[in-house]
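A.B. asks: Attaching a predicted model along with its sequence, questions to come.
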Amino acid sequence: MNYYEVNFDGLVGPTHNYAGLSYGNVASKANAKKFSNPKQAALQGLGKMFALSQLGLHQGVLAPNARPDLKTLRSLGFAGSDKQVIVKAAQVEPQLLKACYSASSMWTANAATISPSCDTQDNKVHFTPANLSNKLHRAIEADTTARILQSVFHDEAFFVHHSPLPQHPLFGDEGAANHTRLADSYNHAGLAVFVYGQDNRSEVRPTKFPARQTRQASEAVARSHMLNPDNCLFIQQNPNVIDQGVFHNDVIAIGNENVFLFHEQAFYEQQAAVKHIRDAYKGSRPLHLIEVSEADVSVEDAVQSYIFNSQLVSLPNGGMAIIAPSECQKVDSVESYLSALKQASTPINEVIYLDVKQSMQNGGGPACLRLRVVLSEQELKASNQSCLLDETLYHTLCLWVEKHYRDQLSEYDLADPQLLTESYTALDELSQILALGSVYDFQRV
């Protein structure tokens, strides 16, 4: 039976704004308080989804979390009508209001960790929503994200859904942004490479910015997913690059099938880490380990361009393509490297540049916007078909965005209760378009 990698992209929510909430994310902090364009952001995201579907790839859509999160605001003592809650929070705790308005669920690489059925001992697809415990604006996503995933992958004959890990620093989990699967094909069992920033049994850790993924979290996910321990590796990210703004592994490394592209400073004790990967890989096709030198692309240029936060995809007609943000064309070292890479003796033979500027300015590139789910033909058919992108759904969602989204949003607009009404109205209609049932719990008063 054939297996496919399906990219489920997060649809940018109507409250997309630049609040600068993500400490350790250079772009997020640099663009804090600037005006955002939610409509453009959502259309750019949809454009990327449609472009990949036009390449012949399977493409899905994941709905955003409902924002503002009134449940969290009320749990923190803001009472009264919806309008009163928003107005009081804006007056008393504007930073908290920003967190509850964040559209960060658009970056679905952090939504969950997924193990395909060909890797698990019960031959089912396993999902663990990330607890995202390091940042408040992301930690409040877990429950709704879990419901959305369950509505898309609902057939218990094929899918197993786990609860998020405990909201505790010991188990900080940032999802698939720190997980790479290497295999000779999607059809065969693969090597699960979990990259963590901190092991609580070790003093090796960054000193400036937080390490968001712990080894303990990665090990817990691997156990829950019933993965063969012989097919799992736990590798530490280089704490020095975390302190340079590499807050997730997918900002410094990317893998697909039998190709792993990474910076020479990506991992702690890198030579040993690379040897572990090479030795643990069991595929019949050769493993291509492509190490990018600091001389070719500096860590600073990698963070500025998000070259490693590109998508690396297998094309239906053979070979692989890098789906890169257009910012890569603006950094000379990066553009030169990618031009040379597609001419080198590797499976990567194409580079496609796409505009996702609105997401990039908030610290997320093409890879941040998608959650990779390897599915068999049967599992794909058992998924919610209303969430699989085709030309009709693409145009329907574009019209939906044009109808409901604002062209401009600032932090001051978050105090406007009308924005709440607009957002909830849009998401109520979206839940019908995507056949999501009652995933949203608006709790309006």
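C.D. replies: Yes, it's here.

A.B. asks: drop to CA atoms for contacts and neighbour counts, all remaining ones
C.D. replies: OK.

A.B. asks: any chance you could map the strands in the stretch 1-150 of the chain?
C.D. replies: 3-10, 59-62, 112-115, 125-129 (DSSP state E, counting those that start in this stretch).

A.B. asks: likewise the stretch 251-400 of the chain?
C.D. replies: Shown for the stretch 251-400 of the chain, the strands assigned by DSSP E, counting those that start in this stretch span residues 253-256, 259-263, 288-292, 311-314, 320-325, 348-354, 370-376.

A.B. asks: Same list, the ones you listed, but as TSV with distance to residue 419 and mean neighbour count please.
C.D. replies: Below are the strands of the stretch 251-400 of the chain laid out as TSV (distance: least, CA to CA, whole Å; neighbours: other CA atoms under 10 Å):
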stretch	distance to residue 419	mean neighbour count
strand 253-256	37	23
strand 259-263	41	20
strand 288-292	45	16
strand 311-314	33	22
strand 320-325	30	23
strand 348-354	29	18
strand 370-376	26	24
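
A.B. asks: would CSV of these with distance to residue 159 be doable?
C.D. replies: Formatted as CSV, the strands of the stretch 251-400 of the chain follow (distance: least, CA to CA, whole Å):
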stretch, distance to residue 159
strand 253-256, 22
strand 259-263, 27
strand 288-292, 31
strand 311-314, 24
strand 320-325, 28
strand 348-354, 32
strand 370-376, 10
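
A.B. asks: Select, out of those strands, the one closest to residue 120.
C.D. replies: Residue 120 sits nearest to strand 370-376 of all the strands of the stretch 251-400 of the chain, at 12.2 Å, using CA to CA.

A.B. asks: Comparison target, given below:
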Amino acid sequence: MTNTTAPTTVEVNFDGLIGPTHNFAGLGPGNLASWSHRRAPSNPRAAARQGLAKMVRLRALGVPQALLPPQPRPNLALLRRLGFSGDDAAVLATAQKHSPHLLATAMSSSSMWTANAATVCPSADAADRRVHFTPANLVTSLHRASETDITAMLLKRIFPDPRFFVHHDAVPSSTEMGDEGAANHTRFCDTFDAPGVQMFVYGSDSRGDDASGPKRFVARQSKAAGEVIARLHRLHPDRVVFAKQNPRAIDAGVFHNDVIAVGHRQLLFCHEQAFEQPSSVIEDLRRATQDAIRIVQVPEERVSLDDAVATYLFNSQIVTTENDETVLVAPEDCRRHAGVHALLGELVEGKTFDRVEYVDLKQSMDNGGGPACLRLRVVLTPDELASVAAGVFLTDQLVTQLEHWIDRHYRESLTAADLADPDLMKESYQALDELTDLIGLGAIYDFQT
């Protein structure tokens, strides 16, 4: 089923497989890369190939790797709820004529960024010793909020056994309860099977009218949502830390905490401007981890906030390889930036990381998502791992099948004018219909029934 042979608890990366309608519509508020590339032609085939190549690279490092399938696009049900009627082709044409923004919303492939899919807490941390999932409500943007129900369904299909897994409803949708999933959540632990410390990062601790909050962009994540999830997941209060984002960072384009900080095991790698009160956050983390955590802060004089956002330095992944090396998986943009590249060389020399692996994710990066955006981390014991739907785990055979599948079904170029093309809808549905057989999930989408 996986490349893991030892009967140990592992952290599996579930990456979002990029869908056939990947396009640049600039739908994400505060996402500077997405906005700057809006209406540019996209390359769905290259995007999916790049995402798959990143999964292959992680698997080659000995990291268990699986995938989550794309959500069905176009989202015709959403367009009909928004008042567009007629047959499928008429719905698409009318939406394009009267509200191209809503058409782009219904064609968004943003579910590829599975860091926003849900918050997951492993059984070692929960009082009932089960893995807990809460899908994100993503209320700050319509194109993301419309993903929640499908995400919940997919997670239940992939993690079906109630002996091991608990699936909660999303936190009630409101601005007071905005939840953006694991992009604002980090777990620290000695080993994956040991009890961990959960850090929930938020931008708003009020009803959204916090005078000290960001002025340019909305704070997407609320403290209230994190508190709800901590209760639902039955976490011990002494092993939970809440940390507030720096409003200045949000206004600089740090729409999620994973754009400015990344954690793995007992390492937190972050920018010094990541948190509103960094000294308090560090003190809380040291207390909760019993001083086991190592915190590496990058000063702004070394890497500015603007450069951190532009290169997605902190949206890299930190992984432990099969040889027990600590590797940073960073976007190519970090190698091309002289200052960031030099910093990473120093961090390798100083043994923060054993090495840096660079990955080409240009299509995802141009839409505002780096390596860490594409993955949802799920810690699983051997029994839990054995109960997961087997077909979603990456194997040599599946990689080859997916490469051929992408080449058959994905276009090389997609523009805003193409989104209403009924043939694109047919191509997308045909691709997903074939994919669900390929990974053994069967008919899961409404259009298949």
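C.D. replies: Here it is on my side, so go on. This is a predicted model, so every value here is computed, not measured.

A.B. asks: sorry, back to before: so can I have JSON lines of the strands of the stretch 1-150 of structure 1 showing distance to residue 153 of structure 1 and mean neighbour count?
C.D. replies: As requested, the strands of the stretch 1-150 of structure 1 are exported to JSON lines (distance: least, CA to CA, whole Å; neighbours: other CA under 10 Å):
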{"stretch": "strand 3-10", "distance to residue 153 of structure 1": "12", "mean neighbour count": "23"}
{"stretch": "strand 59-62", "distance to residue 153 of structure 1": "11", "mean neighbour count": "24"}
{"stretch": "strand 112-115", "distance to residue 153 of structure 1": "12", "mean neighbour count": "26"}
{"stretch": "strand 125-129", "distance to residue 153 of structure 1": "9", "mean neighbour count": "26"}
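
A.B. asks: Make TSV from those and add distance to residue 70 of structure 1 to it.
C.D. replies: Formatted as TSV, these follow (distance: least, CA to CA, whole Å):
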stretch	distance to residue 70 of structure 1
strand 3-10	21
strand 59-62	21
strand 112-115	23
strand 125-129	21
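
A.B. asks: Tell me which of the strands of the stretch 251-400 of structure 1 approaches residue 16 of structure 1 most closely.
C.D. replies: Shortest distance between residue 16 of structure 1 and those, using CA to CA, is found for strand 370-376: 16.6 Å.

A.B. asks: Run the chain-centre distance for the closest one.
C.D. replies: Offset of strand 370-376 of structure 1 from its chain centre (CA atoms, centre = their mean, to the nearest Å): 12 Å.

A.B. asks: In terms of secondary structure, what does it contact?
C.D. replies: Contacts defined by 3 or more CA pairs under 8 Å, 6 or more residues apart in numbering; DSSP states H and E place strand 370-376 of structure 1 against strand 3-10, strand 112-115.

A.B. asks: would you turn those into JSON lines with distance to residue 145 of structure 1?
C.D. replies: As requested, those are exported to JSON lines (distance: least, CA to CA, whole Å):
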{"stretch": "strand 3-10", "distance to residue 145 of structure 1": "11"}
{"stretch": "strand 112-115", "distance to residue 145 of structure 1": "8"}
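
A.B. asks: Please name whichever of those is nearest to residue 42 of structure 1.
C.D. replies: Ranking these by proximity to residue 42 of structure 1 (CA to CA) places strand 3-10 first, at 9.4 Å.

A.B. asks: so that closest one corresponds to what in structure 2?
C.D. replies: Mapped onto structure 2 using TM-score structural alignment, strand 3-10 of structure 1 spans residues 9-16.

A.B. asks: Show residues contacting the matching stretch.
C.D. replies: The contact list for stretch 9-16 of structure 2 (CA atoms under 8 Å, 6 or more residues apart in numbering) reads 55, 63-70, 111-114, 192-193, 374-382.

A.B. asks: Kindly recompute the last result at 7 Å.
C.D. replies: Among residues not part of stretch 9-16 of structure 2, those counted as contacts by CA atoms under 7 Å, 6 or more residues apart in numbering are 63-70, 111-114, 192-193, 374-382.

A.B. asks: To which residue of structure 1 is residue 340 of structure 2 aligned?
C.D. replies: Using TM-score structural alignment as the criterion, the counterpart of residue 340 of structure 2 in structure 1 is residue 334.

A.B. asks: whoops, I mixed them up, residue 363 of structure 2
C.D. replies: Counting by TM-score structural alignment, residue 363 of structure 2 corresponds to residue 358 in structure 1.

A.B. asks: So what's the residue count around that match?
C.D. replies: When neighbours are defined as other CA atoms under 10 Å, residue 358 of structure 1 has 24 of them.

A.B. asks: And residue 398 of structure 1? What does it align with in structure 2?
C.D. replies: Aligned partner of residue 398 of structure 1 by TM-score structural alignment: residue 403.

A.B. asks: And the corresponding residue of structure 1 for residue 150 of structure 2, how far from residue 164 of structure 1?
C.D. replies: Aligned against structure 1 by TM-score structural alignment, residue 150 of structure 2 finds its counterpart in residue 144. As judged by CA to CA, to the nearest Å, residue 144 of structure 1 and residue 164 of structure 1 stand 11 Å apart.

A.B. asks: and what of residue 87 of structure 1?
C.D. replies: Note on residue 87 of structure 1: its distance to residue 164 of structure 1, by CA to CA, is 32 Å.

A.B. asks: Between the two ends of stretch 79-98 of structure 1, how far is it?
C.D. replies: Separation of the first and last residues of stretch 79-98 of structure 1 by CA to CA is 18 Å.

A.B. asks: ok, residues contacting stretch 129-143 of structure 2?
C.D. replies: So stretch 129-143 of structure 2 is in contact with 28, 105-106, 108, 116-123, 144-145, 148, 151-152, 164-171, 173-175, 178-181, 220, 233, going by CA under 7 Å, 6+ apart.

A.B. asks: Count the residues that sit near residue 232 of structure 2.
C.D. replies: Per other CA under 10 Å, the neighbour tally for residue 232 of structure 2 reads 18.

A.B. asks: let me redo that: residue 222 of structure 2
C.D. replies: Neighbours of residue 222 of structure 2 under the rule other CA under 10 Å: 26.
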